[in-house]
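K.L.:
Quick one, fold the following:
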Amino acid sequence: MGETGAPTGHMNLTAAATFGRSVLAPVISDFLEAHPGVSVSARFLDRVVDLIEEDIDIAVLPDSSLVARRVGAVRRKMVASPDYLAAHGAPDAPAALRDHAVIAFTGLMPNREWRHRARGRVRTVAVEPRFEVNDALSVLAAAEAGKGVCPALSYMVGDELAAGRLMPVLEDFSPAPVPVHLVHQQGRLVPPKVRAFMDFAAPRLAAALGDLSPEGG
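P.N.:
Have a look, this model is predicted:
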């Protein structure tokens, strides 16, 4: 803490790459403006991070057994452009993806399988992607250009769906929402800077993910 009681010091934060860029980065910027005594290093990575080994103060994780505060949930969706659907029709069941051009984001299809829900159970269907890439923005750009059907997390395509540039498909087969948590390391006193960020970020992330709760769409 500084002389005025305001939090001070440096923090290391991490989140998945696309979530970090589109959702968390603006929250960090606002936090730094509100707390001039704090600095942040953000690592937006599509891999599992060891909080202790990599000296991470706060992480945004889909689920966790660590000390966590739930801020919302995200849904796995399958989307395509109106032009693609007009030309090829919409798949009416997960198995029909085999007859479509699939654009695979490896972060969501690591084994070339799409996880979905059918008859109350989580199932998988194998797909053979026409285009496979580890960058979410490239996948979405290809989908918007009418090149195929692609998986996405709900926060990745909110604007595109609202604007009609992409359309959801296979909505009846979407898996249950995945909880999103702010987490910090266990077994240590929570520094004021960490507590300040948790308190600042939690309601803002909850607002950003508010329509993605289990009850939402």
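
K.L.:
Please count neighbours and contacts with C-alpha atoms only from this point.
P.N.:
Fine.

K.L.:
helices and strands around the lengthiest helix in the chain, which ones?
P.N.:
Using DSSP state H, we find that the single longest helix of the chain is helix 192-208. With contacts taken as 3 or more CA pairs under 8 Å, 6 or more residues apart in numbering; DSSP states H and E, helix 192-208 sits against strand 9-15, helix 25-34, strand 67-74.

K.L.:
next up, for comparison:
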Amino acid sequence: MIRIQPGFGMPHLPDFEAWAIFAKVAEHGSFSGAASDLNLSKATVSKAITRLEFRLGTSLFHRTSRKLSLTESGRASLDRATRILAEGEAIEEEITEGAAVPRGLVRLSAPMSFGIQHLGPALAAFFKEYPEVSVDLRLSDTRTDLVAEGIDVALRIGVLSDSSFRARRLFAVRRPLVASPDYLAKHGAPTHPRELEKHNTVVFSHLAAPTSITLHHPHQGEFIARIQGCLSVNNADVVVPLLTGGLSMCLMPEFLIWRELRDGKLVEVLPDWSSELLALYVLTPPGTVRPVRVSVLIDFLSKRLSKAPWAHELPKLD
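P.N.:
Below is the predicted model of the structure:
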């Protein structure tokens, strides 16, 4: 009879449970928050972290009486630990809930203006179809760190840079230059982007180049127009009354002003010139398996939002 001595001739398996607990502690910023979320005792959570730190020979958290924060080793480990937790949850749910009713919490992040305008009605319809799924909706115009904040799904509008996240392009979003008929009657309609510097144009302070607009013409090429105006702002919702009131013009996402364009309260300025076409993306953390509750929310929002009057067909990628 052959006996295998512990630690000899046998793979040294990672402590997956402790890594998953570590990810939860980092997400909540406390042992008690992680314990409550995982339905474990605080002592069990604390022992798992201690066990992991002993095994690694380094601390993962700085501990004080008031604050818990990640060490450099903790920050370096968090991304992969979060993947371990997410993959484990997803595998179990895929097996146990494959034919069952989706249930559980989905953490969803979206841009502020887009979320206010369109996610309320969409989620109301979603909950009627999936009553056992709950959503933690976080609206912000800042780029959310999906892994650090434990986000399951993020909606983003823009030109997506290279990313390790899983990304799905849903549809195109135009940003026409618009003004009211009253504004144009009073100040005149520009015939070329160079004339925009003479007009009162809203400046979006959160953009990389807030005082310029880049427009493209199919024959005349690209032109960078300088702009100035009475309002500099970091959110587009407040701009709509300014536009319909005849006080200014602005480059606006169509999902915010499509009704005003339809009703003639706003008209497109320089219609032969266009800004860079943006897209609505769905982002999820890296990994090959998604929980059922996440998949049904993504599919529902994709189908519903693609029917919106401002959602345009995406051009083919080269």
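
K.L.:
Need the TM-score between these chains.
P.N.:
For this chain pair, the superposition-based TM-score is 0.89 by TM-score structural alignment, normalised by the length of structure 1; 215 aligned residues with a CA RMSD of 2.2 Å.

K.L.:
Which of the helices and strands packed on helix 192-208 of structure 1 sits closest to Pro191 of structure 1?
P.N.:
With CA to CA, the closest approach to Pro191 of structure 1 among these belongs to strand 9-15: 9.5 Å.

K.L.:
distance from the closest one to structure 2 after superposition?
P.N.:
After superposition onto structure 2, the mean distance of strand 9-15 of structure 1 to its aligned counterpart is 1.0 Å, using mean CA distance after the TM-score superposition for structure 1.

K.L.:
which residues in structure 2 does that strand align to?
P.N.:
Counting by TM-score structural alignment, strand 9-15 of structure 1 pairs with residues 104-110 of structure 2.

K.L.:
all strands for structure 1, in order.
P.N.:
In order along the chain, structure 1 carries the following strands (DSSP state E): 9-15, 38-44, 58-61, 67-74, 76-80, 103-105, 113-118, 121-126, 131-133, 150-153, 167-169, 178-184.

K.L.:
Any idea how far the fourth one is from the middle of the chain?
P.N.:
Its chain's average C-alpha position is 12 Å from that of strand 67-74 of structure 1, according to CA atoms, centre = their mean, to the nearest Å.

K.L.:
Structure 2: matching residues for that one?
P.N.:
Counting by TM-score structural alignment, strand 67-74 of structure 1 corresponds to residues 166-173.

K.L.:
What residues does the most centrally placed residue in structure 1 make contact with?
P.N.:
In structure 1, the C-alpha nearest the mean C-alpha coordinate belongs to Phe19, at 4.6 Å (CA atoms, centre = their mean). Residues in contact with Phe19 of structure 1 (CA atoms under 8 Å, 6 or more residues apart in numbering) are 155-156.

K.L.:
Kindly recompute the last result at 7 Å.
P.N.:
Contacts for Phe19 of structure 1 (CA atoms under 7 Å, 6 or more residues apart in numbering) come out as none.

K.L.:
how close does the aligned partner of Pro286 of structure 2 in structure 1 get to Gly20 of structure 1?
P.N.:
Using TM-score structural alignment, the equivalent of Pro286 of structure 2 in structure 1 is Gln186. According to CA to CA, to the nearest Å, Gln186 of structure 1 stands 23 Å off from Gly20 of structure 1.

K.L.:
Cool, thanks, signing off.
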